[in-house]
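A.B. asks: Structure for the following, please:
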Amino acid sequence: MAVLGANSYGKAECRLVRVDRDGPHHRLTDLTVSTALAGRLAATHLTGDNTDVLPTDTQKNTVYALARHGVATIEEFGLDLARHFVSGGGAVEQARVTVQRHPWQRLGEHSFARRGDETRLAVVTASAAGAWVVGGLTGLVLLNTTGSEFRGFARDRYTTLPEAADRILATAVDARWRFADLGTGWDGAYDAAHAALVDAFTQTYSRSLQQTLYAMGERVLDAVPQVAEVRLSLPNRHHFLVDLAPFGLDNPGEVYVAADRPYGLIEATVAREGADGPGLAWDWAGRS
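C.D. replies: You can find the predicted model right below:
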């Protein structure tokens, strides 16, 4: 006998660009918004009865309609959307809204240039029991040319990796941090967390990427008291020294090949002692 398990549905990756035209100094907000609704929705799966199904097209329209009233921060916008979807008193009992903000660099009063792949994000979940907010970022690419080693690791019959006393350490940070409450200065918290991640990476002598990850998570908790826990995913972007001996050349740590795959992937949560709440495991499983 089959039993319906956990389920949700929504509209993925609604592209939204808002231009604030208060005077000649325009402000550009570029977002990707995804919604996911859950609740008493078994009937549509089991019998095809759509009575309680709010169409995903309606969810998309709601994103644009609420954007007409302004987008202050992505956390606030996500809260407005999530609370809207659970306020109707229908079958929807929980709403999760994921908002990604794409960075643009100002060139003039009304001119902009897209700035790299680094993306700020927020994941907001609301239900009758309350709401919680997860902030974060993706695509923060960091590299140290020295100050990193990897030695003393376990070996077995298949180990061929030599020890490295001095190596390039590079990664593309994917981070999520859960706020303990909603009374938070969102922009200030993001700026502080971002700076903490960068400072910890650059200032930590790394004996392993795991050690660096923990230092980065700990630094975020120190810098942002409102954060209860931070989850980090750090791919190890390997740089291998090229053997130039066949060409009669030495290579004193100057010429490398940057390998894109396979790569090591280090993931962990660093939590404030005694922190309670929903935790980040649910969020990480879906990479939302």
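A.B. asks: Please count neighbours and contacts with C-alpha atoms only from this point.
C.D. replies: Fine.
A.B. asks: Against which helices or strands is the lengthiest helix in the chain packed?
C.D. replies: For the chain, the longest helix by residue count, based on DSSP state H, is helix 186-203. Applying 3 or more Cα pairs under 8 Å, 6 or more residues apart in numbering; DSSP states H and E, we find helix 186-203 packed against strand 130-144, helix 209-223.
A.B. asks: What residues of stretch 210-220 count as buried?
C.D. replies: 212-220 (16 or more other Cα atoms under 10 Å).
A.B. asks: what do you get for stretch 241-255?
C.D. replies: For stretch 241-255, by 16+ other Cα under 10 Å, it's L241.
A.B. asks: how about this one, so we can line them up?
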Amino acid sequence: MGAEISYGKEQVTLYRTYAKPMSGLTAIPESAFSEKENILFAVDVGVEVLGDNFLPAYTEGDNRNVVATDTMKNFVLKQAIAFGGSTLEGFLDFLGKQFLATYPQMSSLRITGKEQPFNAASVPQNGTFVDSGVLFSRSHNDYAIATLDFDRDGEDIKIISHECGRVGFQLIKITGSSFASFDRDGYTTLPEKSDRPLFIYLDANWKYGDVENAIAPDLSQYIAPEQVRDLVQVVFHEFVSKSIQHLIHEMGIRLLNRFPQMAEVSFTAQNRLWDTAFVSEENEKIKVYCDPRPPYGMIKLKLSRD
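C.D. replies: Modelled structure (predicted):
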């Protein structure tokens, strides 16, 4: 009988104050994002230990090698103080290597991170408005994610796989999208639309050609999730799409062209287009929409460099 095991701790949420500012990014024309003060560095961390080293705990109830998940939680929180970097991926790299250096019975592990976004409040100062350095508002919009897998290679600790992302987009474009000339049969009731509003949920994920660019202190080759967010929004704004498939393909092409260090990009999109409730008799541009029924269209795409 074979067995695959893993165990760990999820939802270790931490709020680190005054992390190293994020600076030295390469500017892109689709984004004004160039730096981040990191006065509040908030992350939800997951730790998953992999491998057979802990199998006796399952088969014999032998816990002598088991690192308690509560210990993992405390370890993550304490290491957040020691972290000297500025990015989510850098923090996960620091955590993973510290775990394996501290606990030799761990052969491999996976560290995941979800940004907990807070936006600085806008406050008046000398006749204008600036970002507060002390007051922040929790955001429920899109956020950055990352996953790093670590393994031992002799005395070395290496990242063996990774994925980064910006997820949780909810974007509505009022005009400039269409869906027509699709296959029709006796089951088809959907009318063709030469112009329609388009409301999508969207997750974007990517991988680097060289993972060192994701974790290096020099951020000139770092792909900032905020820049990905801005580029995705610019494409949606500019591009007249004939379907969601058409739209996310254009987003992928633009991302790969803009970031040569990006080896792969993938999307998961949902069609959440509202139902039309009423249209004004005086001006057809004035409409009232309502939420659609629960079934929704789901579209996926992955683009990789040759």
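A.B. asks: TM-score them against each other, please.
C.D. replies: Comparison of the two superposed chains (TM-score structural alignment, normalised by the length of structure 1) gives a TM-score of 0.83, and 266 aligned residues with a Cα RMSD of 2.5 Å.
A.B. asks: re the thing from before, which one of the buried residues of stretch 210-220 of structure 1 sits closest to H110 of structure 1?
C.D. replies: Nearest to H110 of structure 1 among these is V220, at 34.3 Å by Cα to Cα.
A.B. asks: residue in structure 2 matching that closest one?
C.D. replies: Matched across to structure 2, V220 of structure 1 falls on L255, judged by TM-score structural alignment.
A.B. asks: Check N61 of structure 1 too.
C.D. replies: Taking TM-score structural alignment, N61 of structure 1 has N74 as its aligned residue in structure 2.
A.B. asks: quick one, strands of the stretch 101-250 of structure 2?
C.D. replies: For the stretch 101-250 of structure 2, applying DSSP state E, counting those that start in this stretch gives strands covering 108-115, 118-125, 128-138, 143-153, 156-179, 193-208.
A.B. asks: Export the helices and strands packed on helix 186-203 of structure 1 as TSV, with columns for distance to V257 of structure 1.
C.D. replies: Putting these into TSV (distance: least, Cα to Cα, whole Å) gives the following:
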stretch	distance to V257 of structure 1
strand 130-144	14
helix 209-223	19
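A.B. asks: Go through the ones you listed and name the closest to G88 of structure 1.
C.D. replies: Closest to G88 of structure 1 of these is strand 130-144 (Cα to Cα; 14.8 Å).
A.B. asks: and that closest one, which residues are buried?
C.D. replies: Residues of strand 130-144 of structure 1 classed as buried: 131-138, 140-141, 144 (neighbour count, 16+ other Cα under 10 Å).
A.B. asks: Let me know the secondary structure of the match of N61 of structure 1.
C.D. replies: Using DSSP: H, G, I helix; E, B strand; the rest coil, the structure places N74 of structure 2 in helix.
A.B. asks: what's around it, how many residues?
C.D. replies: The number of residues packed near N74 of structure 2 is 12, by other Cα atoms under 10 Å.
A.B. asks: Ok, the one 4 residues further on next?
C.D. replies: One way to gauge burial is a neighbour count; for K78 of structure 2, by other Cα under 10 Å, it gives 11.
A.B. asks: now swap in Y64 of structure 1 and tell me
C.D. replies: 16.
A.B. asks: who's in contact with it?
C.D. replies: Contacts for Y64 of structure 1 (Cα atoms under 8 Å, 6 or more residues apart in numbering) come out as L16.
A.B. asks: Tell me the spacing between it and D57 of structure 1.
C.D. replies: Counting by Cα to Cα, to the nearest Å, the gap from Y64 of structure 1 to D57 of structure 1 is 11 Å.
A.B. asks: quick one on the thing from earlier: among the strands of the stretch 101-250 of structure 2, which is the most enclosed?
C.D. replies: Most buried of these, by mean neighbour count (mean count of other Cα atoms under 10 Å): strand 108-115, with a mean of 23.
A.B. asks: Where in structure 1 does that strand fall?
C.D. replies: Counting by TM-score structural alignment, strand 108-115 of structure 2 falls onto residues 94-101 of structure 1.
A.B. asks: Stretch 169-179 of structure 2 too?
C.D. replies: In the comparison with structure 1, stretch 169-179 of structure 2 aligns to the range 140-150 (TM-score structural alignment).
A.B. asks: on that earlier part again, in this structure the match of V220 of structure 1 contacts L231, no?
C.D. replies: Yes - L255 of structure 2 is in contact with L231 according to Cα atoms under 8 Å; the separation is 7.4 Å.
A.B. asks: Tabulate the buried residues of strand 130-144 of structure 1 in CSV, adding columns for distance to H238 of structure 1.
C.D. replies: Below are the buried residues of strand 130-144 of structure 1 laid out as CSV (distance: Cα to Cα, whole Å):
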residue, distance to H238 of structure 1
A131, 40
W132, 36
V133, 33
V134, 30
G135, 28
G136, 24
L137, 22
T138, 19
L140, 16
V141, 13
N144, 12
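A.B. asks: What is the nearest of those to A259 of structure 1?
C.D. replies: Using Cα to Cα, the shortest approach to A259 of structure 1 within the buried residues of strand 130-144 of structure 1 belongs to V141, at 14.7 Å.
A.B. asks: Look up how far D174 of structure 1 lies from that closest one.
C.D. replies: Distance, V141 of structure 1 to D174 of structure 1, by Cα to Cα: 9 Å.
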